[in-house]
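S.K.: One predicted model, sequence on top.
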Amino acid sequence: MNGMEWERVHHVSLAVRDLERAREFYSGVLRLTEIQRPPFGSRGIWFQAGGQQLHLIEHPGGQALREGGIDTSDGHFAVWVKSYREAIDFLEQAGIAHKASPDSIAGFSQIYIQDPDGNIIELDAAYGS
C-alpha cells in the first residue's frame, strides 16, 4: 500500500477569544492580508501568510485557551522572515514582547512572540540576517 503524498502545509488554525482584537493584531500589527472566508457556522477570519493561510476561529465561551508567557516547547507555528534584525526592530518598535535566540542551535535564528490570546508564533531567519 502506498502512502499519502504530501505537497505543502495549506493553513494553520488558531483559536482566539476576541475576533476583533485578533484582527487588529494580525492585520494591524503584523500586517497580514485578510482574505475571504466561507460562511461557516463559526466566527473567524482568514489571512494570507506568504504561500499559506492563517485561519483564526473565535472560540465560543471566551474562556482562557492558554495561560502563561512564552514557552518555546509549547505548540506553535513558525514563519520564515527575510531578516532577523528587521524582525527584532519591528517587534521592539511595536512594543511586542519576544524571546530571541540569534544563535539558536536549531541552525537558524529564532524569535518567539505571543498573540493577544497567548498563541505562540515563531519567527525564523538565517543567521546574521
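M.R.: Structure's in. What do you need?

S.K.: Only C-alpha atoms from now on, for both contacts and neighbour counts.
M.R.: Fine.

S.K.: Identify the residue nearest Tyr112 in space, chain neighbours excluded?
M.R.: Nearest residue to Tyr112, sequence neighbours excluded (C-alpha to C-alpha, 6 or more residues apart in numbering): Glu122, at 4.5 Å.

S.K.: take the one below as the second:
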Amino acid sequence: MAIQRLAHFTVRTTALRDTVRFYTEVLGLREGWRPPFDFPGAWLYCGGDTPEHAAVHLIVGEAGDHGGAAVDHVAFNASDLSGVRSRLRAHGLIYREQVVPQLGLHQLFCKDPCGVTIELTFAGVDDA
C-alpha cells in the first residue's frame, strides 16, 4: 500500500455555521453535497464537485467525542497572498506569517473557529 494523497480531514465543531463560514468565506472552499447521515455536519469542497473533492468534513460535536485526538495543523497550498490577507483582516482574524528558508515558500497561519491551526502555503512569494 502507498499513500496517494490526503482524502479529507474532519473537524468537530459546536458552531457549525461559524465553521462553515470560515472555510467558505475566508478560505474559499465550497459547501456541497453530503450523504444523509443521521447527525448534523457539512462537507466542504476544493477543486471538483464529486465526493472525492470534499477536503473538509465538519461534524457537530465536542472535540474528543468518539476518541478524536488533537491535530497540530492542516496545510493547504494557496494563491493570492494579498487577497487572503485582506479576507482574514475583513473577518477580524489574527494570523502570523513566516518564510521557509531556501524553499521560496511563504506560510500564513490562522485558526478556525474550533481552534484548529490552518497553514496556507504560497509558493514563489517574495514579500514577507
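M.R.: The structure has been received and is ready for your questions. Because the structure is predicted, anything quoted here is derived from the model rather than measured.

S.K.: what TM-score do we get after superposing?
M.R.: TM-score of the superposed chains, computed with TM-score structural alignment, normalised by the length of the second structure, equals 0.74; 114 aligned residues with a C-alpha RMSD of 2.3 Å.

S.K.: rewinding a little: residues in contact with the alignment partner in the second structure of the residue nearest to Tyr112 of the first structure?
M.R.: Aligned counterpart of Glu122 of the first structure in the second structure: Glu119 (TM-score structural alignment). Counting by C-alpha atoms under 8 Å, 6 or more residues apart in numbering, Glu119 of the second structure makes contact with His73, Val74, Ala75, Phe76, Gln107, Leu108, Phe109, Cys110.

S.K.: Isn't the first one up against Cys114?
M.R.: No. With contact taken as C-alpha atoms under 8 Å, His73 of the second structure and Cys114 are classed as non-touching, separated by 11.9 Å.

S.K.: Pick out whichever of those two has more residues nearby.
M.R.: Cys114 (16 against 13; other C-alpha atoms under 10 Å).

S.K.: so what's that one closest to, chain neighbours aside?
M.R.: Spatial nearest neighbour of Cys114 of the second structure, chain neighbours left out: Thr13 (6.0 Å); criterion: C-alpha to C-alpha, 6+ apart.

S.K.: What number of residues are in the vicinity of the aligned partner of the one you found in the first structure?
M.R.: Applying TM-score structural alignment, one finds that Thr13 of the second structure aligns to Val16 in the first structure. Residues near Val16 of the first structure, counting by other C-alpha under 10 Å, number 26.

S.K.: Contact partners for Val16 of the first structure?
M.R.: Applying C-alpha under 8 Å, 6+ apart, one finds that Val16 of the first structure lies in contact with Ala22, Leu56, Ile57, Glu58, His59, Leu65, Asp117.

S.K.: mind running it again at 7 Å?
M.R.: Contacts for Val16 of the first structure were tallied using C-alpha atoms under 7 Å, 6 or more residues apart in numbering; they are Ala22, Leu56, Ile57, Glu58, His59, Asp117.
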